[in-house]
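[1] make a model of this:
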Amino acid sequence: MSQVSAEFIPTRIAILTVSSRRGEEDDTSGHYLRDAAHEAGHQVVDKAIVKENRYAIRAQVSAWIAREEVQVVLVNGGTGFTEGDQAPEALLPLFDREVEGFGELFRMLSFEEIGTSTLQSRAVAGMANNTLIFAMPGSPKACRTAWENIIAPQLDARTRPCNFHSHIKP
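    Purely as a prediction, here's the structure:
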């Protein structure tokens, strides 16, 4: 059974936006995740934008999972069904263990918002080097759905009966 805390314990988060069109000034989803993490009491230790390329995505995430100060990586974008959407292909080889329930739960929640179009969402999550990685679609609405309904509660050590806090690096 996971150890449960009676108090909030902040996590150290890196945020990656996958986009061939967005820059820092118009990275609305990346900004949303950064602001939501700060508002929840977490620390954002790094943020980057990479093009839709599986090797660029994998290189950035690999660098973060090797750093002791990064406990969680939030990836937005690159999870759709177009040829350029390569986040799952980039991340799956890195995972020591996949968190299958994240994609399933995200699509279930997303179905309530966008109907059967959620079939084209390839949201994934996993653990690599005791770093928790979540990859979600790049729209601000999808990021909000993932953050508010799944990620934020699972990063909170007070969530019962279990959460991911005891599984990430200290």
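[2] C-alpha from now on. contacts and neighbour counts both.
    Noted.
[3] name the residues of stretch 96-104 that are buried.
    98, 102-103 (16 or more other CA atoms under 10 Å).
[4] what's it in contact with?
    Where contact means CA atoms under 8 Å, 6 or more residues apart in numbering, the residues beyond stretch 96-104 that reach it are 92, 122-129, 150.
[5] in strands, which of the residues you listed fall?
    In strands, defined here by DSSP state E, the members of the contacts of stretch 96-104 are 124-128.
[6] how about this one, so we can line them up?
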Amino acid sequence: MPLDNSIEFLPLKIAVLTVSDTRSLADDTSGQILVDRLTKAGHILADRAIVRDEKPDLTAQLTKWIQDQEVQVIISTGGTGLTGRDITPEVFHSLYDKEIEGFGEMFRLISYKIIGTSTLQSRATGGVAGGTYMFALPGSNGACKDGWDNILSEQLDIRFRPCNFAEMMPRLIE
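    Prediction:
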């Protein structure tokens, strides 16, 4: 889909969250991919954090950002699989005002073309809480690239046509 260059680009303030028991900033490659892509696109990195796969920790970090007027979008990586420690989708769903069902569906469709039926193990999800967009991607580098390059880069760009998430932001908390 085309960009309407007659519309001025609107940089969004995006927080990046890595959900992992083992990662640090030094080896958080998936989080860094998201940071690199969003800043290259012209958006602003509002904050970045790493939290363990613990519901109270994840809930606290997400709630802090949802309440922060300087964070418009949260993108997380990790914790979307099927193991007992993978709790990201459950925490996201507990915070949503509205789920964006199509985000997870679209992510899996795109992923299927790349990794086949292995995409069934992804529980990528998206929604809105307190006027803040929230997107949970799997923890692999490829998943972060696919999610950003094929969905989020367009939907978070106000110039993308025929419509996009960015232009709806003022009306999310009507």
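[7] if we can go back for a sec, can you lay out the buried residues of stretch 96-104 of structure 1 as CSV showing distance to residue 80 of structure 1 and secondary structure?
    Formatted as CSV, these follow (distance: CA to CA, whole Å; DSSP: H, G, I helix; E, B strand; the rest coil):
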residue, distance to residue 80 of structure 1, secondary structure
98, 18, strand
102, 15, helix
103, 12, helix
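[8] go through those residues and name the one nearest residue 155 of structure 1.
    Residue 155 of structure 1 has its nearest neighbour among the buried residues of stretch 96-104 of structure 1 in residue 102, at 13.0 Å by CA to CA.
[9] follow-up on the earlier one: which among the contacts of stretch 96-104 of structure 1 count as buried?
    The neighbour count (16+ other CA under 10 Å) marks 92, 122-129 as buried among these.
[10] turn those into CSV, including distance to residue 79 of structure 1.
    Shown next, in CSV, are those (distance: CA to CA, whole Å):
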residue, distance to residue 79 of structure 1
92, 12
122, 5
123, 6
124, 8
125, 11
126, 14
127, 17
128, 19
129, 22
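[11] tell me which two of these sit farthest apart.
    122 and 129 (22.3 Å).
[12] now for the contacts of stretch 96-104 of structure 1: which two are most distant?
    122 and 129 (22.3 Å).
[13] how many residues are close by the residue nearest to residue 164 of structure 2 when sequence neighbours are not counted?
    Counting by CA to CA, 6 or more residues apart in numbering, the nearest residue to residue 164 of structure 2 once its immediate chain neighbours are dropped is residue 155, at 4.6 Å. Using other CA atoms under 10 Å, residue 155 of structure 2 is surrounded by 17 other residues.
[14] separation between residue 155 of structure 2 and residue 34 of structure 2?
    Distance, residue 155 of structure 2 to residue 34 of structure 2, by CA to CA, to the nearest Å: 15 Å.
[15] got it, and residue 165 of structure 2?
    Distance from residue 165 of structure 2 to residue 34 of structure 2, by CA to CA: 18 Å.
[16] ok, residue 148 of structure 2 - contacts?
    34, 37.
[17] and it, how far is that from residue 30 of structure 2?
    For residue 148 of structure 2, the distance to residue 30 of structure 2 - CA to CA - is 11 Å.
[18] just residue 67 of structure 2 next, same as before
    Counting by CA to CA - residue 67 of structure 2 and residue 30 of structure 2 are separated by 25 Å.
[19] those two: which has the busier surroundings?
    Legend: neighbour count by other CA under 10 Å for residue 67 of structure 2 and residue 30, higher for residue 30 (24 against 14).
[20] and for the spatially closest residue to the more buried one that is not a sequence neighbour, the neighbour number?
    Closest residue in space to residue 30 of structure 2, ignoring its immediate chain neighbours: residue 141 at 4.7 Å, by CA to CA, 6+ apart. Number of residues near residue 141 of structure 2 (other CA under 10 Å) recorded here: 18.
[21] do you know how far residue 141 of structure 2 is from residue 131 of structure 2?
    From residue 141 of structure 2 to residue 131 of structure 2 the distance is 28 Å (CA to CA).
[22] for structure 1, just list every one of the strands.
    Going by DSSP E, structure 1 shows strands at 12-18, 43-50, 72-76, 97-98, 124-128, 131-136.
[23] nice, that's everything, thank you.
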